[in-house]
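Chemist: Need coordinates for the following:
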Amino acid sequence: MKLHYVDPISAGELHLTLHESNFDRLFFQRDRKDKFLTLAWNDGPAQTVTIDGIQQNFPPQTILPLMVNQTFTFEKPEHIIAWQYNRNFYCIVDHDKEVSCVGFLFYGSAETMFIALDEQQQKKLNLLLQVFIDEFEDKDAIQRDMLQMMLKRLIIIVTRLGKQQYLKEQTLTDDKLDVLRKFNLMVENNYRKAHTVQFYADQLNKSPKTLANYFALYNHKSPLTVIQDRIILEAKRLLMYTDKSAKEIAYDLGYDDASYFSNFFKKQTSYAPSDFRNAKATLLSAGQ
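Modeler: Model prediction:
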């Protein structure tokens, strides 16, 4: 089942996909124009999810937040329930104070989060899911408001569970977590042109050392590693899903010296850009 809501005025969209055998998202090849955040719920057995070419285990009864620009496919999409929405429908940045999620579910961590649901939480979400389905069918003047309210409720539930499961350090106070969330959001918006920790530290009115200390409390990668990993991730996507040359990709990512970028890419991945592209093409042609 696929349910859709589109606001004719704002172009806000909310999609609900339930147990569809062809559900996926191929951002670079097919879906680039669609800027949807995704909350995917595996309500079946464990399966494999492939995110940007990397296979990961998707445990049963877990929720996986996915970014707007991620390519993903599921081994068993018929066991997936997914909510997808764009900025025009609900902007998590503008409403961060309401749901406290902008940097946590989608921008706060370099790691993929699989948020587990116990039996009570499964029942709660199943009840909420049924209300979602009912509201998609109610075509009236307050449909958008009702769907937004329920989406907000879903985000709050998942955010609370995620914080319980991924934030173990008591010394990481809300103000420090807020700095981390803002840092990661800024990296997402600026990684193509800003490659140094100093740039982000200046924007946040913090020293690079203070940022490093906050990330250490989170048991997270260093700020520089977060920046570099985001650059490498985008480079991999462009190598896998476009025909751009390594030189063009280097310029796209803010490097005037293509050879410097190639050396940087090889240091991070152990592959030269051309070798990475060839290796991924071989895997794809083999059906892996």
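Chemist: switch to C-alpha atoms for all contacts and neighbour counts from now on
Modeler: Noted.
Chemist: how long is stretch 2-21 from one end to the other?
Modeler: 11 Å (Cα to Cα, to the nearest Å).
Chemist: ranges for the helices of the stretch 1-150 of the chain?
Modeler: Assigned by DSSP state H, counting those that start in this stretch, the helices in the stretch 1-150 of the chain fall at 96-99, 119-137, 143-166.
Chemist: tell me which residues in stretch 72-88 are buried?
Modeler: 72-88 (16 or more other Cα atoms under 10 Å).
Chemist: Check the separation of the first and last residues in it.
Modeler: Rule used - Cα to Cα; the end-to-end distance of stretch 72-88 is 22 Å.
Chemist: Now do the closest residue to residue 43 other than its chain neighbours against residue 45, distance only.
Modeler: Nearest residue to residue 43 in three dimensions, chain neighbours excluded: residue 61, at 4.8 Å (Cα to Cα, 6 or more residues apart in numbering). To residue 45, residue 61 is 8 Å away according to Cα to Cα.
Chemist: what does residue 125 give?
Modeler: Counting by Cα to Cα, the gap from residue 125 to residue 45 is 17 Å.
Chemist: Run a quick neighbour tally on the closest residue to residue 63 other than its chain neighbours.
Modeler: For residue 63, ignoring the flanking residues on the chain, the nearest one in space by Cα to Cα, 6+ apart is residue 41 at 4.4 Å. Residue 41 has 25 neighbours, counted by other Cα atoms under 10 Å.
Chemist: for the one 10 residues further on, same thing?
Modeler: Here the number of neighbours of residue 51 (other Cα under 10 Å) works out to 17.
Chemist: Tell me who's in contact with the closest residue to it other than its chain neighbours.
Modeler: The spatial neighbour of residue 51 that comes closest, neighbours along the chain excluded (Cα to Cα, 6+ apart), is residue 72 at 4.5 Å. If a contact means Cα atoms under 8 Å, 6 or more residues apart in numbering, then residue 72 has 24-26, 49-53 as its contacts.
Chemist: What residues sit buried inside the strand or helix carrying residue 264?
Modeler: Using DSSP states H and E, residue 264 sits within helix 258-269. Buried positions in helix 258-269, judged by neighbour count with 16+ other Cα under 10 Å: 258, 261-262, 264-266.
Chemist: Out of those, which comes closest to residue 13?
Modeler: residue 265 (36.7 Å; Cα to Cα).
Chemist: Just confirm that closest one contacts residue 232, I think it does.
Modeler: Yes. Here residue 265 reaches residue 232: they are 6.7 Å apart, a contact under Cα atoms under 8 Å.
Chemist: Residue 70 versus the nearest residue to residue 90 once chain neighbours are set aside, what's the distance?
Modeler: Nearest non-adjacent residue to residue 90, counting by Cα to Cα, 6+ apart: residue 148, 6.9 Å away. Distance of residue 148 to residue 70, given as Cα to Cα: 23 Å.
Chemist: okay, these two: which has more neighbours?
Modeler: residue 70 (22 against 16).
Chemist: Thought residue 52 was touching the more buried one, still the case?
Modeler: Yes. Residue 70 lies in contact with residue 52 (Cα under 8 Å); the separation is 6.2 Å.
Chemist: how about this one, so we can line them up?
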Amino acid sequence: MEKIQDTNIQILKQCSGENCLDNDLLLINNIKDVPLPDSARRTNCIMIGLCTQGEARYSVDTREFSVHPNEAFIVSERHIIDNFHLSHDFEALCMVVSINFFHEIIRNVSEMSALFLYSRNHPVMHYDEKEQHIFKNYFEVIRSRITDNSNHFQKDLIRTLMLAMFYDLSNVIYRAKQGNEKSQSRPDAIFTQFIKLVEDNCRQERRVSWYAKQLCITPKYLSETVKQVSRRTPNEWIDNYVTLEIRVLLKNTTKSIKEITKDMNFPNQSFLGKYFKENVGMSPSKYRKS
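Modeler: Next comes the predicted model:
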């Protein structure tokens, strides 16, 4: 069986030649200008777009979706997208965000994180006229900041603008969620509760069994449910949040690695270093200098 290829920012940058911020953020004026793959692709990034005209049809993990004018769409990481069909007049603005940059931006807003988790299974939402105008304004302002390399605080400024945009987008997701609240499945509810627990406790707890106990279910059932909903294991989610916490501490504080080891409840620096390198590809000290 042929291996499913990844789609990430680096690949899309090569195809689109649009405005980008390192390998963290890419803005595409019209996603139709990016050559469509002729086979299934696994997303290794997060795509947020707004359809302005025409129609697009595609499948996410074999589920079919369609996007029409005035609708926003979100494609989250680790999904498999396939069966693209775009009308001849299709146009859509699109922001592509790296997974790490996305989590850096929303890491301290737990309700926002939960709403984006909801959008994994409900990726298409209607925008009213005012919301469309706001999204387009964000797009243009962020693009102007990407091209302004003279600003010493460029990345921090863009991160702040993205957070503001995510607040507005989260409000749209919240409205859609309220309308579908009664129909939320048990697996979706368990997954949302699990992620909230991980966000609140990942500095101290990395055991799947501990999270299962808090949810009053077995570790096996938790693993099966999380994998069913998100295509990732509980351990992958825990590692993702733990690694993000370490990355933020390394980059945004002057704490020593010994202090970070204690903060993150690792038995010693060697253990933390090995864990970090396995997940990030470099040692904590090298990451701090990079």
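Chemist: Show me which of residue 125 and residue 45 of the first structure is the more surrounded one.
Modeler: Per other Cα under 10 Å, whichever of residue 125 of the first structure and residue 45 has more neighbours is residue 125, with 18 against 11.
Chemist: counterpart of the more buried one in the second structure?
Modeler: With TM-score structural alignment defining the correspondence, residue 125 of the first structure maps onto residue 135 in the second structure.
Chemist: Around the closest residue to its match other than its chain neighbours, how many other residues sit close by?
Modeler: Using Cα to Cα, 6+ apart and skipping the chain neighbours, the partner closest in space to residue 135 of the second structure is residue 165 (7.3 Å). For residue 165 of the second structure, the number of neighbouring residues by other Cα under 10 Å comes to 17.
Chemist: And residue 165 of the second structure, how far from residue 48 of the second structure?
Modeler: Counting by Cα to Cα - residue 165 of the second structure and residue 48 of the second structure are separated by 11 Å.
Chemist: Buried residues, stretch 278-288 of the first structure. List them.
Modeler: 280-281.
Chemist: Mind listing residues that contact it?
Modeler: Contacts to stretch 278-288 of the first structure, defined as Cα under 8 Å, 6+ apart, come from residues residue 240.
Chemist: shouldn't the residue nearest to residue 43 of the first structure be in contact with residue 41?
Modeler: Yes. Between residue 61 of the first structure and residue 41 there is a contact under Cα under 8 Å: 6.8 Å.
Chemist: returning to that earlier point: and the buried residues of helix 258-269 of the first structure, which is closest to residue 110 of the first structure?
Modeler: residue 265 (18.1 Å).
Chemist: what do we get in the first structure for residue 109 of the second structure?
Modeler: If you follow residue 109 of the second structure across to the first structure using TM-score structural alignment, you land on residue 98.
Chemist: residue range for the host helix or strand of residue 277 of the first structure in the second structure?
Modeler: Using DSSP H and E, residue 277 of the first structure sits in helix 273-285. Counting by TM-score structural alignment, helix 273-285 of the first structure falls onto no part of the second structure.
Chemist: how big is the angle separating that helix from helix 258-269?
Modeler: Calculated by axes from the mean of the first three to the mean of the last three Cα atoms, to 10 degrees, helix 273-285 of the first structure forms an angle of 50 degrees with helix 258-269.
Chemist: what's the nearest residue to the residue nearest the centre of the first structure if we skip its chain neighbours?
Modeler: Central residue of the first structure (Cα atoms, centre = their mean): residue 67, 2.5 Å from the mean position. Nearest in space to residue 67 of the first structure, with sequence neighbours left out and distances taken as Cα to Cα, 6+ apart, is residue 37 at 5.2 Å.
Chemist: Is it correct that the one you found is in contact with residue 89?
Modeler: No. Taking Cα under 8 Å as the definition, residue 37 of the first structure is not a contact partner of residue 89, at 10.8 Å.
Chemist: Just give me the neighbour total for residue 126 of the first structure.
Modeler: Residues near residue 126 of the first structure, counting by other Cα under 10 Å: 12.
Chemist: how about it, what does it touch?
Modeler: Counted by Cα under 8 Å, 6+ apart, residue 126 of the first structure has zero contacts.
Chemist: do you know how far it is from residue 154 of the first structure?
Modeler: The separation that residue 126 of the first structure has from residue 154 of the first structure, given Cα to Cα, amounts to 11 Å.
Chemist: now residue 95 of the first structure
Modeler: With distances taken as Cα to Cα, residue 95 of the first structure is found 14 Å from residue 154 of the first structure.
Chemist: Quick one: map residue 247 of the second structure onto the first structure.
Modeler: Checking TM-score structural alignment: residue 247 of the second structure goes with nothing.
Chemist: how about residue 190 of the second structure, what does it touch?
Modeler: Residue 190 of the second structure sits in contact with 215, 222, 225-226, where contact means Cα under 8 Å, 6+ apart.
Chemist: mind checking what the residue nearest to the centre of the first structure lines up with in the second structure?
Modeler: Aligned counterpart of residue 67 of the first structure in the second structure: residue 76 (TM-score structural alignment).
Chemist: now do residue 21 of the first structure
Modeler: The alignment partner of residue 21 of the first structure in the second structure, by TM-score structural alignment, is residue 32.
Chemist: Neighbours of the closest residue to residue 12 of the first structure other than its chain neighbours, how many?
Modeler: Sequence neighbours aside, residue 89 is the residue nearest to residue 12 of the first structure in space, at 3.8 Å (criterion: Cα to Cα, 6+ apart). When neighbours are counted by other Cα under 10 Å, residue 89 of the first structure registers 21.
Chemist: So residue 89 of the first structure versus residue 118 of the first structure, what's the distance?
Modeler: Distance from residue 89 of the first structure to residue 118 of the first structure, by Cα to Cα: 29 Å.
Chemist: got it, and residue 24 of the first structure?
Modeler: Distance from residue 24 of the first structure to residue 118 of the first structure, by Cα to Cα: 26 Å.
Chemist: cool, and residue 204 of the first structure?
Modeler: 37 Å.
Chemist: between those two, who's got more neighbours?
Modeler: In this view residue 204 of the first structure and residue 118 are compared by other Cα under 10 Å, and residue 204 has more residues nearby, 16 against 10.
Chemist: Kindly tell me how buried residue 146 of the second structure is, as a neighbour count.
Modeler: Residues near residue 146 of the second structure, counting by other Cα under 10 Å, number 21.
Chemist: What residue in the second structure is paired with residue 86 of the first structure?
Modeler: For residue 86 of the first structure, the aligned position in the second structure is residue 98, judged by TM-score structural alignment.
Chemist: wait, what's in contact with that match?
Modeler: Counting by Cα under 8 Å, 6+ apart, residue 98 of the second structure has contacts 8-9, 23-25, 44-46.
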